[in-house]
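Just need the structure, nothing else, for what follows:
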Amino acid sequence: MKWWKKVLFVLLIIIGLLLVLGTWYKNKYAMEMVMERTVNRPELNRSLVIATQGSAFKDSITFGIINHFESDSLFIRIIDVSGLAKVNLDDYDAMVLMHTWENWKPPMAVGSFVDKLKIEQKNKIVVLTTSGEGSSKIEEIDAITGESILENVPAYTEKIISELEQILRPKDN
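You can find the predicted model right below:
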């Protein structure tokens, strides 16, 4: 076999291994899609949208937020972050945005959504960004950051609820 055929053969093996490794990584660590659902009636005076990704950690936090607010007169809509392009934040009083840092950046839908936000809209969002080391976040957004460790769900849920209560508090005239 000629030397260039050997080099080509080795390169093809390396490319094949990288594809297999990439596919395995994506299947193992990719976030699940969240089924859109609502809690309470849309006619209520206040509204909250929760944009999240499917994982045991984020699902538990979402459940905690819903459990806390479902008896209030608050309409809650839960969506997958992939649907952020269809969200008009002016239609909601508050938003929780939970996402995982992927490949050293936020998911494309999250980055695009945040890039289009007006300054006043940023004040009605509570962001939770999870990452391997627990400190990554979008630069221009104030965010809660951490790792997706299930035993930390109550602390993160409490912090998000506390921030939401500040945002949803009736404004003095």
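
switch to C-alpha atoms for all contacts and neighbour counts from now on
Fine.

wait, isn't Ile138 in contact with Pro106?
Yes: using C-alpha atoms under 8 Å, Ile138 is in contact with Pro106, at 7.2 Å.

Which one's more surrounded, the two?
Pro106 (19 against 16; other C-alpha atoms under 10 Å).

residue contacts, the more buried one?
His99, Thr100, Lys137, Ile138 (C-alpha atoms under 8 Å, 6 or more residues apart in numbering).

Kindly report the same for Ile144.
Val126, Val127, Leu128, Thr129.

Quick check: it is in a strand.
Yes: Ile144: assigned to a strand according to DSSP: H, G, I helix; E, B strand; the rest coil.

how much space between it and Ser136?
With distances taken as C-alpha to C-alpha, to the nearest Å, Ile144 is found 10 Å from Ser136.

Also Ser112?
Relative to Ser136, and taking C-alpha to C-alpha, Ser112 is found at 17 Å.

Neighbour count for those two, which is higher?
Remark: of Ser112 and Ser136, Ser136 carries more neighbours, 21 against 13, as counted by other C-alpha under 10 Å.

From what I see, the more buried one and Glu102 are in contact.
No: using C-alpha under 8 Å, Ser136 is not in contact with Glu102; the gap is 9.9 Å.

what about the closest residue to Thr100 other than its chain neighbours, neighbour count?
Computed as C-alpha to C-alpha, 6 or more residues apart in numbering, the closest residue to Thr100 that is not its neighbour in sequence is Thr130, at 4.7 Å. Thr130: 25 surrounding residues under other C-alpha under 10 Å.

how close does Lys118 get to Lys124?
In terms of C-alpha to C-alpha, Lys118 sits 11 Å off from Lys124.

Before we compare anything, build this one as well:
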Amino acid sequence: MEVAKPFEVNTSAQPYHVLVATQGSTYKDTVVQLIIEKLRENPVYIKVVDVSALPDLTEEGWAAMVILHTWEYSKPQPNARAFVDDVRSKEKLIVLSTSGEGTYTLKEVDGISSASQLSDASEKAEEITKRIKQLLTKNKSIMETKVKYDVKKISWPEKTFVTKRETVAFDSLSNFFTKNYDAIYENLQKAGIQPSDPPCAIYYKIDEEKKETELAAAVPVQGKVPDIKGFGKLTIPPSTVITTTYYGPYDDGMRPAYAAMEEYLNENKLTRELMIEEYLSDPMIEKDTSKWQTNIYFIVK
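Next up is the predicted model:
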């Protein structure tokens, strides 16, 4: 099976993001191109990758995830199989499985089967596009629901964090957080230091064009903290912040909360210096993403 050439359609500034993971073949290439033709004029950013790139991607930020893969020796493509297993919001998945018999599908999702006949490429593309648009409509409905975000201005005491600061691609954020939170907590435990508050992310810069952000995984601590090799320390002095609370997964559903924060900034003629997210829920314990609580803070002046 050939490797599919990666490419993007529209910019990531579009409100809805669709991931398409495929394999190189005349049939799959045709289906993908037909899908793009049907979606191109919509406010959608489309990222097309080969299925071999799936281990480096997560479900966060995608309104819909489309996977086109071939079953070989009665088994699904391994990367496709692993990605589907890892996705929590399986309702966002649209999986087209091709095989000689044209009957194989992944049972965990509402899959589509095909025998890779070019004569049915248009029909399959239409079915996939229909499902994508249904997910986009659902996503739009969620985003446009008038949630009342209570933005408050408060005083923050001095806070010290143990941090790992890097520039990270948007689609690598989940792996970055998992790796570095685990490492920070392990090192704090070895040093006999207890975290004082839930883990945070401190955002310094966001580059939509390059699809990357400069940020730090940060764990708050109190008292004297020794130097920890490979990690930094950041002390934020007493500050004025504005804050609101968001409940839900770490995806485009957060946009209305941030919009409320930006509106408060503009109305009160404030300038944002740092942006901080505080994560009060552990996804390994709380499986219901609608209950994940994130406190959002803007340090302002």
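
Settle it for me: which of Lys118 and Lys124 of structure 1 has more neighbours?
Comparing Lys118 of structure 1 with Lys124 by other C-alpha under 10 Å, the one with more neighbours is Lys124, at 21 against 10.

Which residue in structure 2 aligns with the more buried one?
Alignment note: Lys124 of structure 1 maps to Lys92 in structure 2; criterion TM-score structural alignment.

can you check Ile79 of structure 1 too?
By TM-score structural alignment, Ile79 of structure 1 lines up with Val49.

From the opening residue of stretch 50-58 of structure 1 to its closing one, how far?
11 Å.

Am I right that Met35 of structure 1 falls within a strand?
No: if the criterion is three-state DSSP, then Met35 of structure 1 is coil and not within a strand.

Not counting its own residues, what contacts stretch 36-47 of structure 1?
Contacts for stretch 36-47 of structure 1 (C-alpha under 8 Å, 6+ apart): 66, 70, 73-80, 91-94, 168.

Which SSE is immediately downstream of the longest helix along structure 1?
In structure 1, ranked by residue count with DSSP state H as the criterion, the top helix is helix 3-29. From helix 3-29 of structure 1 onward toward the C-terminus, using DSSP states H and E, the following helix or strand is strand 37-39.

I figured Trp52 of structure 1 hits Thr100, correct?
Quick fix: residue 52 of structure 1 is Thr, not Trp. No: proximity of Thr52 of structure 1 to Thr100 does not meet the contact threshold set by C-alpha under 8 Å, at 9.1 Å.

Can you give me the distance of the residue mapped onto Pro78 of structure 2 from structure 1 to Trp101 of structure 1?
Counting by TM-score structural alignment, Pro78 of structure 2 corresponds to Met108 in structure 1. Applying C-alpha to C-alpha, the value for Met108 of structure 1 to Trp101 of structure 1 is 10 Å.

neighbour count winner among those two?
Trp101 (18 against 12).

in stretch 24-34 of structure 1, what's buried?
Met31, Val34 (16 or more other C-alpha atoms under 10 Å).

contact partners of it?
Taking C-alpha under 8 Å, 6+ apart as the rule, stretch 24-34 of structure 1 contacts Thr52, Gln53, Gly54, Ser55, Ile79, Asp80.

As JSON lines, those residues with neighbour count and distance to Ile161 of structure 1 would be great.
Output for these, formatted as JSON lines (neighbours: other C-alpha atoms under 10 Å; distance: C-alpha to C-alpha, whole Å):
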{"residue": "Thr52", "neighbour count": "29", "distance to Ile161 of structure 1": "15"}
{"residue": "Gln53", "neighbour count": "23", "distance to Ile161 of structure 1": "18"}
{"residue": "Gly54", "neighbour count": "19", "distance to Ile161 of structure 1": "19"}
{"residue": "Ser55", "neighbour count": "18", "distance to Ile161 of structure 1": "19"}
{"residue": "Ile79", "neighbour count": "21", "distance to Ile161 of structure 1": "18"}
{"residue": "Asp80", "neighbour count": "21", "distance to Ile161 of structure 1": "19"}
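
How are the strands of the stretch 51-200 of structure 2 distributed by residue range?
64-70, 93-98, 112-114, 152-156, 159-169, 200-207 (DSSP state E, counting those that start in this stretch).

with the contacts of stretch 36-47 of structure 1 in mind, which one is nearest to Pro154 of structure 1?
Ile66 (13.3 Å; C-alpha to C-alpha).

Looking at the alignment, what corresponds to that closest one in structure 2?
Per TM-score structural alignment, Ile66 of structure 1 is aligned with Ile36.

circling back to that earlier point, can you pick the most crowded of the contacts of Pro106 of structure 1?
Thr100 (28 neighbours).

Including distance to Leu54 of structure 2, could the strands of the stretch 51-200 of structure 2 go into JSON lines?
As requested, the strands of the stretch 51-200 of structure 2 are exported to JSON lines (distance: least, C-alpha to C-alpha, whole Å):
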{"stretch": "strand 64-70", "distance to Leu54 of structure 2": "10"}
{"stretch": "strand 93-98", "distance to Leu54 of structure 2": "13"}
{"stretch": "strand 112-114", "distance to Leu54 of structure 2": "19"}
{"stretch": "strand 152-156", "distance to Leu54 of structure 2": "40"}
{"stretch": "strand 159-169", "distance to Leu54 of structure 2": "15"}
{"stretch": "strand 200-207", "distance to Leu54 of structure 2": "23"}
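
what about stretch 81-95 of structure 1, start to end distance?
First-to-last distance for stretch 81-95 of structure 1 - C-alpha to C-alpha - comes to 12 Å.

Mind listing residues that contact that stretch?
Contacts of stretch 81-95 of structure 1 (C-alpha under 8 Å, 6+ apart): 46-53, 97, 99, 109-110, 112-113, 121, 124-126, 164, 167-168.
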